[in-house]
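Novice: When you get a sec, could you give me coordinates for this:
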Amino acid sequence: MPKINVLDKHVAELIAAGEVVERPASVIKELTENTIDAGATAVTVEIKHGGITFMRVTDNGCGIAREDVPLAFLRHATSKVRSQADLAHIGTLGFRGEALASIAAVSHIELLTRTEKELAGTRYLISGGEEETCEDAGCAQGTTLVMRDLFYNTPARMKFLKKDVTEGNAIAAVVDHAALSHPEVSFRFLRDGKEVLHTPGDGKLKNAVFAVFGREFTQGLIPVSYELNGVKVWGFISKPVASRPNRSMQNFFLNGRYVKSKTAMVSMEQAFKGSLMVGRFPACVLHLQVDFSAVDVNVHPSKMEIRFMNEKPVFEAVYHGVKTALQQEDAPSALHLAAPAAKPAVLRTPAAAVEQLPLRTAPCVHDSAAFSHASSVQQAMPDVRDIPLHAKDAEENAPPNFAKNGLGKENSFTGKTTGKTEEIVPPAIPDTPLPVASDVSAPPEPYVQQNAEDVPVKLVGEAFHTYIFVQQGQDELRIIDKHAAHERMLYEKLKAQAGEPEQQMLLAPVTVTLSKEEYTAVLQNLELLAKAGFAMEDFGAGTVLVRSVPVMLQEDLSSAVAEIAGHLAENRTDVGTEKLDWLYHNIACRAAVKAGDESSPQELIHLVECLEREDVRYCPHGRPVSIVLKRKDLEHQFGRL
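Specialist: Here you go, the predicted structure:
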């Protein structure tokens, strides 16, 4: 039987540190929570190389007293919990007393701190859990923590870290959540010497949302403010038209803490039911305030998982709050029809003269030459109100092409040479009739051809704007799903282009705001996206810039990019060929004609011809493109057999 050993302090601390410090983002999360608990109004987070080599968190909070500095780095040492009773109503973000000890066990730490009552600050150095220096130092009130070389003494854990960009984006997500959870605190985030976030800290949540997610996301929000059964819900939800293809932009905060709550998520989506299409999800920045004793946050060291004592009040408060906001703020705008303005009095053609004008039928002009001629004539004719009422003035001021009509000096509009005021008679409409366009809506000739097996194929028609009916010979009726067929053909076309699809450069690049996880996934797959026809680049702060897209993609580009980013973030372990194949599926599905779309007979004929040539059987998702009904089966149904 193996002998039981008591681990020494250093090994035990390394094991315990793994529960709290998984990556650099874990360090920033713990430290930003400490700054908020310390009453800071301004927090600066600075990192280099994804936080692996350097992290610094500075705040203007209350600071740490000199005699308490060494104690702060001991495990289970905290100023926020004193007895078992305190665990029943935790009101602070941190309370476990493990963060500083865990961070110090796997990095080099330098601490600078000063309280309001102290004249001199304290500089404290600790590495690998071992104290090195504690001395006087000059510093402002508050606390500054500098972490260097994370996991320097645990190389096994170091090799599991991601690239600097990935780790840096994870830290950026933590800072975003901190800024949204406490809009009264000004957060500043510096990444490799560049400022990427700076919130105003004015207590207005919308300003914090604007700083974190940008203008486009903020413009599509609806305010929420509701209270029911002791649960208060406030913040913002997205308008139905600004919905997302996934849940990555749903942010919930409970008593100022960023959490993942299935109860809040389900209740919000239930409130949106009937306002969103299937497969679309609302975005939100929602704060929930409940009694501290009604929730348990001591479920996991990350403190992101929570348990409600009673979920029903929370569900109802979120549901009714979101539903009320949708009914009040997302109502259709009223349509106001202005009364027609009174027309100015002008001289008109006598009724008798109108009756003598040749009557012409003027259908919609499709001929471009005729349309241009009609437009030029209309532009050449002066406004009746601008024509002088006296013959002399008319002769002097009339346009050259209307000054004379070959009848001496008579004016073509008055027909008189005297100075008397006469009624204006417009020029006669020419007798040459305008060309009439051919009837483009006339049905085409019946489509009949021979397929590869010399069987006559005849287009019968279309049902529900979705299914095409084609008669094959005398014994078969083929029913084709036009979306599935078109999708498969586009998919095969993309695959045949061998990673060099046809692209179209956008006249104005499109910016797309993503969650930090999606943002990271896109930046890691830029080359893969280029093979699918997307030219994207980093625009900073969780935003990508789209410069070109596949030529066949004509839908809402922002929605397409967001859906692709969400898939890449959720399927990080897929190999490149699987990701590229999914991109082809997605592009083909979006570009294909949709079920329910009206198609002309010519389009249906073209689709049937392509199917006959390419022998398409299944769509990229595995659904059948067509089914065949035998004549004898139909006759059996109708009792003919």
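
Novice: CA only for contacts and neighbour counts going forward, please
Specialist: Fine.

Novice: do you know how far Thr154 is from Val11?
Specialist: As for Thr154, its distance to Val11 is 11 Å (criterion: CA to CA, to the nearest Å).

Novice: Tell me which of the two has more neighbours.
Specialist: More neighbours surround Thr154 than the other of Thr154 and Val11, with 14 against 11 (other CA atoms under 10 Å).

Novice: Give me the neighbour count for Glu110.
Specialist: 20.

Novice: do Arg96 as well
Specialist: Neighbour number of Arg96 under other CA under 10 Å is 17.

Novice: How about it: what's its closest non-neighbour residue?
Specialist: His76 (6.3 Å; CA to CA, 6 or more residues apart in numbering).

Novice: same deal with Asp164?
Specialist: That would be Gly50: by CA to CA, 6+ apart, it lies 4.2 Å from Asp164.

Novice: my guess is Ala25 meets Ile171, correct?
Specialist: Yes - the pair Ala25 and Ile171 qualifies as a contact (CA atoms under 8 Å) at a distance of 4.5 Å.

Novice: intersection of neighbour lists for these two?
Specialist: Jointly contacting Ala25 and Ile171 under the rule CA atoms under 8 Å, 6 or more residues apart in numbering are Gly51.

Novice: Can you name the residues in contact with the longest strand along the chain?
Specialist: Selection of the longest strand in the chain by residue count, based on DSSP state E, yields strand 503-513. Identification of contacts with strand 503-513 by CA under 8 Å, 6+ apart yields 213-214, 216-217, 533-534, 539, 542-551, 557-558, 561-562.

Novice: other SSEs contacting the following helix or strand past that strand?
Specialist: For strand 503-513, the following helix or strand on the C-terminal side (DSSP states H and E) is helix 516-524. Helices and strands touching helix 516-524, by 3 or more CA pairs under 8 Å, 6 or more residues apart in numbering; DSSP states H and E, are helix 164-181, helix 557-570.

Novice: Please identify the buried residues of stretch 31-46?
Specialist: Applying a neighbour-count criterion of 16 or more other CA atoms under 10 Å, one finds 31-32, 34-38, 40-46 buried in stretch 31-46.

Novice: please give me the structure for this one as well, since I'd like to look at both together:
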Amino acid sequence: MGSTVRLLDDTLIDQIAAGEVIERPANLVKELLENAIDAAATAITVSVEDGGRGLVRVSDDGIGMSPEDAALCIERHATSKIAAFEDLARVATLGFRGEALPSIGSVSKMTITTRPKADLEGTRVIVEGGEVREISPAGCPPGTTVEVHDLFYNVPARKKFLRARQTETSRIFEVCQRVALSRPGLRLVVASDGRTARQYLPVADLAERAYQVFGDVAFQEIHTEREGVGLDAVLAPIELARSGARHLFLFVNGRPIVDRGLARAIAFAYGDRLPPGHYPRGVVSLRLPPEDVDVNAHPQKTEVRFKQTAQLVDLVTRMVAARLPALPTGDAYWEARIGTHASAGPASKGATTVTETAAPYEARNPNGLRFVGQVRDRVLICESDDQILVLDRERADALVRYDALRESATTGSVRRHNLLFPDRFEIAPSAAAALERHETLLRDLGFDWSELGEGTYAVRAIPALLADARATQLFEAALTSLEGDGENRTDAVLRSLANRAAKPNGDPLDDAAAERIVAGVWPRRDAHRSCVIGRVQVSLGSGESFDD
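Specialist: Okay, the predicted model is just below:
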């Protein structure tokens, strides 16, 4: 019987390794971003086409590589980050195995262009399917640019399992977001199909980066150090907590990780303020001695092992719990939870109360109206110089929102409100077709979204004027209006959005919000007459009369 055991050739070995390291374009982007950060880059630009299938380009302003290093970096297990077995016990860089570039080059057409800042000339290396095609001098700026074309062109079985373009692009954005959160001082620009999609400018600290990424959220900042472990965190209010830990971003020594034990430790710090299975939203970054963390535990380096896991989990819980605000109690707590509209005592049962400002009439708004009060969270009472008006609150709110949306759309000044965390929803095929046909219109109106799978989408931004409304409800309302007939699609969408965002009658509304509605109502305009359900004409010395 002849020998059946053989040594595999280097190209096949690289392709096998690529199966563990590079599963999809997002993994490729992650590896190249880590290389750029390890090269001391302060500015990185990521450009992708067709969800990363056609092109991934990562350019940085890092230290660059000499011609000798550029030629060597595409060899398996060639790295500048470790030199001996002992170095594995104290890895301080994001990469260290020397697998990424040869793995990428074995399943794509890759070009590396690089130049150290002190050199006048750079180097270009071209690799195709694991074979080196060219190594030559090149003119280029300081730093390194890696271009990857036709990912998996020579492994069709792998390429077949990639998801839709929007899904792969969305995962690339998520990788870039994590990198931006891990490095607040980094400038990171992300472009997709020739269009700038994300831009993270350098900021001073983690809190500023969190506001930049997630928007205007009242984060609780935590900065503490104990027993050699440093912890920096920005955590959203508990009202924004959700089931599952997907919206809790964890970092260890600047490395994005997934660790359910750490996530549970952070949630446990909240005690009974969080429902079972819920986790806070936000970012938690730990700083540990490198020798206390084993980063060589997962092919994609998304999981790590700790030297003293139980002690670290307990320490993190205590560090977070010690910095959280004390749980409120007493009357102030319950007033904040349930409001103060109901009066104590039997006399208030079934009564209708109108709160009125005891002051003579004085026009406070350009429309000449002054807010007086609300009745049962359904009706707004306001007055002008000669009338008392009764407004349908929900209708008035919708009209005011529509006017604001129409003005911003007409002037091209629509602003986006980026969601703290995207809202996921599913739509029917007919709605998906409408979404594809009218993508430009919806994006111009302030929406941003990405496809997660067949019929499943994530809304990432909504019009800033409607920031207080539910994102998925707004998006569904917009799609429904686009499926109908009519010539003025934009106007139909704006009216639908305004109606959906309006505060429903019967829902509590604070007086400040009610005053803003009244300030936007012009009762003498034909378009606003529909919200006026009653008038009392007031004239001095001649009594009162009802007009409607």
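
Novice: And the helices in the stretch 351-500 of the second structure?
Specialist: 393-411, 429-437, 439-444, 471-483, 489-501 (DSSP state H, counting those that start in this stretch).

Novice: got it, and the stretch 201-350 of the first structure?
Specialist: Using DSSP H, counting those that start in this stretch, helices in the stretch 201-350 of the first structure cover 205-213, 215-219, 262-271, 311-329.

Novice: where along the stretch 1-150 of the first structure do the strands fall?
Specialist: Along the stretch 1-150 of the first structure, counting by DSSP state E, counting those that start in this stretch, strands occupy 42-48, 54-59, 108-114, 121-127, 130-137, 142-148.

Novice: what about the third one, how far off from the second structure?
Specialist: Just to be clear, that refers to strand 108-114 of the first structure. Superposing on the second structure places strand 108-114 of the first structure at an average distance of 0.9 Å from its equivalents, by mean CA distance after the TM-score superposition for the first structure.

Novice: give the contact list for Gly139 of the second structure.
Specialist: Gly139 of the second structure neighbours (CA under 8 Å, 6+ apart): 121-123.

Novice: Could I have the buried ones of the residues you listed as ChimeraX selection syntax?
Specialist: Buried residues among the contacts of Gly139 of the second structure (16+ other CA under 10 Å), as a ChimeraX selection:
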select :121,122,123
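
Novice: three-state assignment of Asn154 of the second structure?
Specialist: Per DSSP: H, G, I helix; E, B strand; the rest coil, the local secondary structure of Asn154 of the second structure is coil.

Novice: what would the helices and strands packed on helix 516-524 of the first structure look like in JSON lines with mean neighbour count and distance to Ser248 of the first structure?
Specialist: Shown next, in JSON lines, are these (neighbours: other CA atoms under 10 Å; distance: least, CA to CA, whole Å):
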{"stretch": "helix 164-181", "mean neighbour count": "22", "distance to Ser248 of the first structure": "12"}
{"stretch": "helix 557-570", "mean neighbour count": "19", "distance to Ser248 of the first structure": "7"}
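
Novice: Can you lay out the ones you listed as TSV showing distance to Ile109 of the first structure?
Specialist: Below are those laid out as TSV (distance: least, CA to CA, whole Å):
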stretch	distance to Ile109 of the first structure
helix 164-181	18
helix 557-570	33
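
Novice: count of residues packed around Val320 of the second structure?
Specialist: When neighbours are defined as other CA under 10 Å, Val320 of the second structure has 22 of them.

Novice: What of Leu7 of the second structure?
Specialist: 6.

Novice: roughly how far apart are it and Gln15 of the second structure?
Specialist: Distance, Leu7 of the second structure to Gln15 of the second structure, by CA to CA: 15 Å.

Novice: likewise Val313 of the second structure?
Specialist: In this view, Val313 of the second structure and Gln15 of the second structure are 38 Å apart by CA to CA.

Novice: neighbour count winner among those two?
Specialist: Set side by side, Val313 of the second structure and Gln15 show more neighbours around Gln15, with 23 against 18, by other CA under 10 Å.

Novice: wait, what's in contact with the residue nearest to the more buried one when sequence neighbours are not counted?
Specialist: Closest residue in space to Gln15 of the second structure, ignoring its immediate chain neighbours: Ser106 at 5.7 Å, by CA to CA, 6+ apart. By CA under 8 Å, 6+ apart, the residues touching Ser106 of the second structure are 11, 14-15, 18, 127-131.

Novice: Go through those residues and name the one nearest Glu303 of the second structure.
Specialist: Nearest to Glu303 of the second structure among those is Ala18, at 18.2 Å by CA to CA.

Novice: what's the closest residue to the closest one other than its chain neighbours in contact with, if anything?
Specialist: Closest residue to Ala18 of the second structure apart from its sequence neighbours, by CA to CA, 6+ apart: Ser103 at 4.5 Å. By CA under 8 Å, 6+ apart, the contact set of Ser103 of the second structure is 14-15, 17-18, 21-22.

Novice: mind redoing it with 10 Å?
Specialist: 11, 13-22, 28, 74-76, 129-130 (CA atoms under 10 Å, 6 or more residues apart in numbering).

Novice: I want to check those residues in the first structure. Which are still in contact there?
Specialist: Here the contacts of Ser103 of the second structure are checked against the first structure with both residues aligned by TM-score structural alignment, their matches' CA atoms under 10 Å, and the contacts held in both are 14-22, 28, 74-76, 129-130.

Novice: Just among those, which is most surrounded?
Specialist: Ranked by neighbours (other CA under 10 Å), these are led by Ile74, which has 26 neighbours.

Novice: That one contacts Glu128, correct?
Specialist: No - counting by CA atoms under 10 Å, Ile74 of the second structure stays clear of Glu128, with 11.3 Å between them.

Novice: which neighbours do those two share?
Specialist: Overlap of the contact sets of Ile74 of the second structure and Glu128 (by CA under 10 Å, 6+ apart) consists of 104-106.

Novice: Show me those residues that map onto helices.
Specialist: Secondary structure from DSSP state H places 104-106 of these in helices.

Novice: Tell me the one of those residues nearest Pro275 of the second structure?
Specialist: Ile104 (43.6 Å).

Novice: Spatially, what comes nearest to that closest one if we skip its sequence neighbours?
Specialist: That would be Ala18: by CA to CA, 6+ apart, it lies 6.6 Å from Ile104 of the second structure.
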